[in-house]
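>>> sequence and predicted structure below; questions after.
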Amino acid sequence: MYHVVIGVDDNEQRAVACARAAADLPGDVSDKRVTIIHSFTDNPTGASATQIGSVREAMELLEERGVDVKVTESSGDPADQILDVAESEGADLVVVAGRKRSPTGKALFGSVTQSVILNADRPVMVAGDTDD
């Protein structure tokens, strides 16, 4: 059995791309377990991760495919939180979404995906790419 951690932001397309990538990994569905993490950077309404549309979409896709899935939430820097969950859960793989950004955009605003790739101590898969 292998365990995958998926970092999900508020974008449903990226969340579904990550969930699809995890579900489509080789092997029997019974050999896969997924933890979805959503890190709140601002949560004035006090919502839980399962109330976020992107988290629900990813969770539903995985459940429809028969993958054992759980959702966790945190607050703080998303890249740090994804890596912390991957370590504490003993994940075999981290899946994050890519997006098109100019080199200047990456330098000015940072990139969660880039930070996860550079700081992970386990394999990272980058799934999908949208124009957002």
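Sure thing, it's come through.
>>> please count neighbours and contacts with C-alpha atoms only from this point.
Noted.
>>> helix or strand for Ala22, which one?
Following DSSP states H and E, one finds Ala22 within helix 12-23.
>>> packing partners for that helix?
Contact partners of helix 12-23 among helices and strands, from 3 or more C-alpha pairs under 8 Å, 6 or more residues apart in numbering; DSSP states H and E: strand 2-7, helix 53-64, strand 93-99, strand 124-130.
>>> now do that helix against strand 124-130, angle only.
140 degrees (axes from the mean of the first three to the mean of the last three C-alpha atoms, to 10 degrees).
>>> and the contacts of helix 12-23?
Here helix 12-23 makes contact (C-alpha atoms under 8 Å, 6 or more residues apart in numbering) with 4, 6, 8-9, 29, 32, 34, 53-55, 57-59, 61-62, 65, 67, 95-98, 126-130.
>>> re the thing from before, tell me which of the helices and strands packed on helix 12-23 sits most buried.
Counting by mean count of other C-alpha atoms under 10 Å, strand 2-7 has the highest mean neighbour count of the helices and strands packed on helix 12-23, with a mean of 25.
>>> take a look at this one as well, against the first:
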Amino acid sequence: MEHALVVIDDTDTHRALLAEAGRLARDSDAELTVLSWITPGQVEQTAANLEAIEQVEQTSYSEPDHEATASQFARQFAMDVFESVDDSIEFTAEGIVVEADERADEIIAAADRLGCDHVFIVGRRRSPTGKALFGDVAQRILLNFDGTVTLRMD
């Protein structure tokens, strides 16, 4: 492993996955990138919330950088996790804005852009019919990423 990408969300399963990936990256002297994502719907909701606050407070906020917000979440999440594991684990944080149905492709694109050879993800248990009808992000990454994938089931 030269460069690992850990895709995170705010759950205990993601915390455990990130802790393990951090230890593995540290022990193998690999680069580590922590990736968080936000959907355009979440971006729209944030914009609506800011607009409502502006109207009440009669003030103005600049348009937030949503990728930077997702990146900041990844950075803070990783710092919190590594504080209890080993706060000397080094990492970079990335954030992306992506439609939910394009998540697998965008995660693979981010891994390729960053030069990652290993991706750590959390998957959900789904019925075979559910996978066939709705797709499965973890399954698509397992099948389409040209590198090692570590999957932890939620």
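The structure has been received and is ready for your questions. Fair warning: this is a prediction, and the values are worked out from it, not measured in the lab.
>>> overall similarity of the pair, as a TM-score.
Counting by TM-score structural alignment, normalised by the length of structure 1, the TM-score of this superposition works out to 0.78. Behind it: 126 aligned residues with a C-alpha RMSD of 2.5 Å.
>>> need the helices and strands packed on helix 12-23 of structure 1 in TSV with distance to Thr113 of structure 1, can you?
As requested, these are arranged in TSV below (distance: least, C-alpha to C-alpha, whole Å):
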stretch	distance to Thr113 of structure 1
strand 2-7	9
helix 53-64	17
strand 93-99	6
strand 124-130	8
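>>> excluding chain neighbours, what is closest to the residue nearest to the spatial centre of structure 2?
When structure 2 is reduced to its mean C-alpha position, the closest residue under C-alpha atoms, centre = their mean turns out to be Ser36, at 2.8 Å. Leaving aside its sequence neighbours, Ser36 of structure 2 sits nearest to Gly95 (C-alpha to C-alpha, 6 or more residues apart in numbering; 5.0 Å).
>>> translate that neighbour into the numbering of structure 1.
In structure 1, the residue matched to Gly95 of structure 2 (TM-score structural alignment) is Glu73.
>>> burial count for that match?
When counting by other C-alpha atoms under 10 Å, one arrives at 16 neighbours for Glu73 of structure 1.
>>> does Ala97 of structure 1 touch Ser111 like I think?
No - the pair formed by Ala97 of structure 1 and Ser111 falls short of the contact definition of C-alpha atoms under 8 Å, at 10.6 Å.
>>> picking up where we left off before, the residue nearest to the centre of structure 2: what secondary structure?
Remark: Ser36 of structure 2 carries the secondary structure label strand [criterion: DSSP: H, G, I helix; E, B strand; the rest coil].
>>> corresponding residue for it in structure 1?
Residue-level alignment of Ser36 of structure 2 against structure 1, with TM-score structural alignment as criterion, gives His38.
>>> does Ala70 of structure 2 really touch Val34, like I thought?
No - if you go by C-alpha under 8 Å, Ala70 of structure 2 and Val34 don't touch, sitting 10.4 Å apart.
>>> more neighbours: which of those two?
For Ala70 of structure 2 against Val34, the residue with the higher neighbour count under other C-alpha under 10 Å is Val34, and the figures read 24 against 20.
>>> so the more buried one touches Val7, yeah?
Yes - taking C-alpha under 8 Å as the contact criterion, Val34 of structure 2 and Val7 are neighbours in contact, 6.1 Å apart.
>>> for Arg103 of structure 2, which non-adjacent residue is spatially closest?
In space, and not counting its chain neighbours, Arg103 of structure 2 is closest to Val137: 6.7 Å by C-alpha to C-alpha, 6+ apart.
>>> show me the contacts for that neighbour.
The neighbourhood of Val137 of structure 2, defined by C-alpha under 8 Å, 6+ apart, consists of Arg103, Ala104, Gly123.
>>> of those residues, which is the nearest to Arg23 of structure 2?
Ranking the contacts of Val137 of structure 2 by separation from Arg23 of structure 2, with C-alpha to C-alpha as the measure, puts Gly123 on top at 20.4 Å.
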